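**Q** requesting a structural model of the entry that follows:
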Amino acid sequence: MSRPRLLIDGDTLKLEEILQVARHTVTVELTPAAAARVKAARELVDRVAAGDAPSYGINTGFGTLAEVRIEKKDLRELQRNLILSHAAGVGSPLPLPEARVLLLLRCNVLAKGYSGIRPETLALALEMLNRDVVPVVPERGSVGASGDLAPLAHLALVFIGEGEAFYQGERLPGGQALERAGLKPVVLEAKEGLALVNGTQAMCAVGTLLQLRAEMLAELADLAGAMTLEGLLGSHKPFIPEIQEVRAHEGQKACAAHLRELLADSALVETHANCSKVQDPYSLRCMPQVHGAAREGLAFARRILEVEVNSATDNPLVFVETERIVSGGNFHGQPVSLALDVAAMALTQLSAISERRVEQLVNPSLSGFRRSWRRTRGSTRAS
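**A** Purely as a prediction, here's the structure:
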């Protein structure tokens, strides 16, 4: 049975669609408009490569060797050597879902039409994704400030028949994995190696799946908190709209509304609505404030990731309209790293307040509940 199609164009990819690719439940295809942009950008690169004017990464060296001119006969070797020299990652491979997303995100960047990749090279990447040829990419080695050079180089190794890949879950040499899938490696032309290794797609692959899990955990934190409130016979009054409106953070309001919804039919909460207890501990009473702040931190991270997964992060960039190939700094990972730091802090705070609620539940001196059982010499008896 054929899978649903996901059309990518470099501009409109959603985080939820990325999750579908991570689970290998869709077939990814290029839109016609994106295919036309890719073709036009490649034609410009070919014209520059055929000329004599120096252009970074096309007919020059890289980094501190940018002033070194490369002969036309050596342009293919330059791109191949770039991939081989930067594939220096270490550690365990990325999990298959993250590695699939890495491949998808690189395809999406190439689809924007600012990289100068050949259409046939992008076509190979898409076929690898759809036939479940997933490059083995070590977890460690990315610098970040220079983009994800090492992870993307390991990704690109398989394009040229090198490295390793998982094919339908089996780890194989890269060339063998392609052959099993009925695919052939490519020979990289001018700029193509650089077009494959410049970008932030590894950090975005890991970050996107983390973000989606974190958002799910934020919802579950509200549910766990509401259940704890019931178990500890706490009050729902701190969640009333009036309190939230006078400190109108959107995350706080959303969390309080969610808690009110969860507790709306709670018989336990209603049984002690008028009890003599003045107020609950912070870990119950301040859920809207703490959970809400975490929600806003995660919302910030989502906004950054949604922009980044649809961004051109190459250097140099190919601008067809003005026929210019321009060096810049879009490969720098700072926006993503800050966003993921914020997401990590948000999850830390959710974990901390959850741990305090667990302590409230299991510590009789805090919960007010008598310990009903105790263990004596291997047996259990009521106390």
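**Q** could you use CA atoms for every contact and neighbour count after this?
**A** Fine.
**Q** what packs against the host helix or strand of Val307?
**A** Secondary structure assignment for Val307, by DSSP states H and E: helix 287-308. Contact partners of helix 287-308 among helices and strands, from 3 or more Cα pairs under 8 Å, 6 or more residues apart in numbering; DSSP states H and E: helix 201-231, helix 250-263, helix 334-362.
**Q** what helices or strands is the next helix or strand after the shortest one leaning on?
**A** Proceeding C-terminally, helix 250-263 gives way to helix 267-271 as the next helix or strand, assigned by DSSP H and E. Under the contact criterion of 3+ Cα pairs under 8 Å, 6+ apart, the helices and strands touching helix 267-271 comprise helix 201-231.
**Q** what sits up against the next helix-or-strand element following the helix it packs on?
**A** As assigned by DSSP H and E, the chain's next helix or strand after helix 201-231 is helix 241-245. Contacts to helix 241-245, defined as Cα atoms under 8 Å, 6 or more residues apart in numbering, come from residues 252-253, 256-257.
**Q** which parts of helix 241-245 are buried?
**A** Neighbour-count burial for helix 241-245, counted by 16 or more other Cα atoms under 10 Å, picks out Gln244.
**Q** repeat that for stretch 60-78.
**A** 60-61, 69-70, 75-76, 78.
**Q** so of those, which two are at opposite extremes in space?
**A** Within these, Arg69 and Arg76 form the most distant pair, 13.8 Å apart (Cα to Cα).
**Q** how much space between Cys286 and Ala352?
**A** Applying Cα to Cα, to the nearest Å, the value for Cys286 to Ala352 is 13 Å.
**Q** one more to line up against the first:
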Amino acid sequence: MTVELDGDSLTIDDVAAVARDGQAVSITPEARERVRASRERVEDVLEAGDPVYGVNTGFGELVDERIPRTALSELQTNLLRSHAAGSGRHLEREAVRAMLVTRLNALLKGYSGIRLEVLETLAAFLNEPVHPVVPSRGSLGASGDLAPLAHLALVLIGEGEATVPTGENGDGDGVRRLPGDEALAAVGLEPLELRAKEGLALINGTQMTLGLAALLVTDAEQCCRAADVAGALTTEVTMGTTAACAEPLHDVRPHGGQAESARVVRQVTAGSAVVESHRNCDRVQDAYSIRCLPQIHGAVRDAVAHLREAVAVELNSVTDNPLVFPRAALDDRASGTDRAAVVSGGNFHGAPLAHRLDYLIAALTDLAAVAERRIDRLLNPNLQESHLPPFLARESGVESGLMIVQYTAASLVAECRSVGRAGTDTVPVSGGQEDHVSMSATAAVNARRVLERTRQVIAAELRCGVEAADYVDETLGAGTDDVYETVRTVVPPLSGDRRPDRDVTAVEALIADGLLDETIEPHLE
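**A** Next up is the predicted model:
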């Protein structure tokens, strides 16, 4: 299957398909024509000879430096070299592919003045594949994700580094890391010589932030579903009630996420003899971590939806600078010629994503925190129902059971809480010309870290919930019973103390690989 790129209709699911499933891409004829027209406008500006930022001037604080036409290609090459100043561990394959597809789609909008030949080579990077080696640190998220995108773009000119598949015709099982020119040669491509404005068009965008954010939306939505199911199972095995998930209750406080989480709990516990037998029990109310599950989880769902909204807009937006328009689209105050207008603006600024990513960090941290509280209710002998042994150990005292799983969950929650708000930070750069930056890429990296820790806490709750289910005589709901069976395919019951870390890791893989989603899907209307 191929994802068609036209600059207008890229979705979050498309990004995940290209980044994670390795789907190929193609460029539509309409997008090709827009790119050609945009490049013609740049050539028109060059012929006129007037100073235009990014076309024939220096960059940042050097904006007033006029560049002779004979040096314009060198200017673009030097831009990539000088801006490839990233550091830290390298981005994973899926993150690099997400960057590639989102940058390519933005350039296909036809406002960046880049040649079609360059974009066809970016498409080839995805299809061959050639994956540039990109350090994960160094972006300020203003003037775009400059350093990461510079490392990505260097491979176009035969510099930098990239990985390519091993074996003839790329049919090997591994990858080779090669210098840029050798990586291109390995797949039959030639290095490009950049022309006026092209280097700037390649690196002036939000695509590291955006690529990571698109994948985060997918993963965070998956985490929310897993948390709903884990909480539903905990509700059952602690002899709780799902009455707090009743539809009329949420109709009178109609937040979308709250209603959705309540619906998931109701549907996966449908037919539960445990829930039915405790419908009229002596317990008046469950603890907040169970009774308020829809409200807490639902608020997290709403935070994810807030990020999804921004990502959907950003995927089909133009985020570089300056932008090239037909003269008829703008007034005479814009630089350019009778045919073309070049406008300097700030679409590269990552604030629209940075603040929502920070919001996601806070929301996911709360999701991890409430899951940790439910783990404690499953293990803590001072809180447990009498049918559950302390720490779910088969022989309490001699054995510790799953006691330390809660320790680890508490540690993971503490780590999530320690992650700061990057989107409200700023450090002036470029001699003060760029005096307020977004730190959006840092926010995206932080959010990914928090999501991974949150997923681990949810996996820990599922692992403990399944163990507790073995002490429940009544049948579980149809959905939670299927979840029990799925988890048991990778985690056998305790027969004595053993390392719990492998169990939790196996459950986390069920979540990350989508197997838990597959298990519960038939039970959700």
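**Q** quick one on the thing from earlier: so where in the second structure does the helix holding Val307 of the first structure end up aligned?
**A** Mapped onto the second structure using TM-score structural alignment, helix 287-308 of the first structure covers residues 293-314.
**Q** contacts for that stretch, please.
**A** With contact meaning Cα under 8 Å, 6+ apart, stretch 293-314 of the second structure is reached by 11-12, 210, 213-214, 217, 220-221, 224, 227-228, 231, 245, 255-262, 352-353, 356-357, 359-360, 363-364, 366-367, 370.
**Q** how big is the offset of the helix holding Val307 of the first structure relative to the second structure?
**A** Overlaying the second structure shows helix 287-308 of the first structure at a mean distance of 0.4 Å from the equivalent residues (mean Cα distance after the TM-score superposition for the first structure).
**Q** what angle sits between that helix and helix 250-263?
**A** Put simply, helix 287-308 of the first structure runs at 120 degrees to helix 250-263, going by axes from the mean of the first three to the mean of the last three Cα atoms, to 10 degrees.
**Q** which SSE is immediately downstream of helix 287-308 of the first structure?
**A** strand 317-319.
**Q** for that next one, packing partners?
**A** In terms of contacts (3+ Cα pairs under 8 Å, 6+ apart), strand 317-319 of the first structure is packed against helix 32-50, strand 324-326.
**Q** what angle do the helix holding Val307 of the first structure and helix 334-362 make?
**A** Using the same axes, to 10 degrees, helix 287-308 of the first structure lies at 150 degrees relative to helix 334-362.
**Q** can you tell me what part of the second structure stretch 325-342 of the first structure aligns to?
**A** Using TM-score structural alignment, stretch 325-342 of the first structure pairs with 342-359 in the second structure.
**Q** what does the matching stretch contact?
**A** Under the contact criterion Cα under 8 Å, 6+ apart, stretch 342-359 of the second structure has outside partners 52-53, 141-144, 204-206, 209-210, 213, 303, 306-307, 310-311, 318-325, 334-336, 421-424, 437-441, 443-444, 447.
**Q** run the chain-centre distance for it.
**A** Offset of stretch 342-359 of the second structure from its chain centre (Cα atoms, centre = their mean, to the nearest Å): 17 Å.
**Q** again, but for stretch 91-105 of the first structure
**A** Using Cα atoms, centre = their mean, the offset of stretch 91-105 of the first structure from its chain centre is 10 Å.
**Q** with stretch 261-277 of the first structure instead?
**A** Counting by Cα atoms, centre = their mean, stretch 261-277 of the first structure comes out at 40 Å from the chain centroid.
**Q** so what touches that stretch?
**A** With contact meaning Cα under 8 Å, 6+ apart, stretch 261-277 of the first structure is reached by 223, 226, 230-231, 233-236.
**Q** now the buried members of these.
**A** Neighbour-count burial (16+ other Cα under 10 Å) is assigned, among the contacts of stretch 261-277 of the first structure, to 223, 226, 230, 233-236.
**Q** for the counterpart of Glu117 of the second structure in the first structure, give me its contacts.
**A** Using TM-score structural alignment, the equivalent of Glu117 of the second structure in the first structure is Glu120. Contact analysis of Glu120 of the first structure by Cα under 8 Å, 6+ apart lists nothing.
**Q** what is the mean deviation of the helix or strand hosting Glu120 of the first structure from its aligned residues in the second structure?
**A** Here Glu120 of the first structure, judged by DSSP H and E, is contained in helix 119-130. With mean Cα distance after the TM-score superposition for the first structure, helix 119-130 of the first structure departs from the second structure by a mean of 0.8 Å once superposed.
**Q** compute the inter-axis angle for that helix and helix 32-50.
**A** Relative orientation of helix 119-130 of the first structure with respect to helix 32-50: 130 degrees, computed using the same axes, to 10 degrees.
**Q** just give me the closest of the buried residues of stretch 60-78 of the first structure to Arg324 of the first structure.
**A** Using Cα to Cα, those come closest to Arg324 of the first structure at Thr60, 16.1 Å.
**Q** what does that closest one align to in the second structure?
**A** Under the alignment (TM-score structural alignment), Thr60 of the first structure pairs with Thr57 in the second structure.
**Q** pull the contacting residues for that match.
**A** Counting by Cα under 8 Å, 6+ apart, Thr57 of the second structure makes contact with 51, 63-67.
**Q** what of Ile361 of the second structure?
**A** Counting by Cα under 8 Å, 6+ apart, Ile361 of the second structure has contacts 416, 419, 446-447, 450-451.
**Q** repeat that for Gln252 of the first structure.
**A** 244, 288-293.
**Q** pretty sure Glu508 of the second structure contacts Ala459?
**A** Yes: using Cα atoms under 8 Å, Glu508 of the second structure is in contact with Ala459, at 5.0 Å.
**Q** the more surrounded of the two?
**A** Between Glu508 of the second structure and Ala459, Ala459 has the larger neighbour count (other Cα atoms under 10 Å), namely 29 against 23.
**Q** kindly reformat the helices and strands packed on helix 287-308 of the first structure as TSV containing distance to Lys191 of the first structure.
**A** Output for those, formatted as TSV (distance: least, Cα to Cα, whole Å):
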stretch	distance to Lys191 of the first structure
helix 201-231	18
helix 250-263	45
helix 334-362	25
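**Q** between those helices, which gets nearest to Ala177 of the first structure?
**A** Of these, the one closest to Ala177 of the first structure (Cα to Cα) turns out to be helix 201-231, at 21.4 Å.
**Q** average gap between that closest one and the second structure?
**A** Taken over the aligned residues, the distance from helix 201-231 of the first structure to the second structure averages 0.7 Å (mean Cα distance after the TM-score superposition for the first structure).
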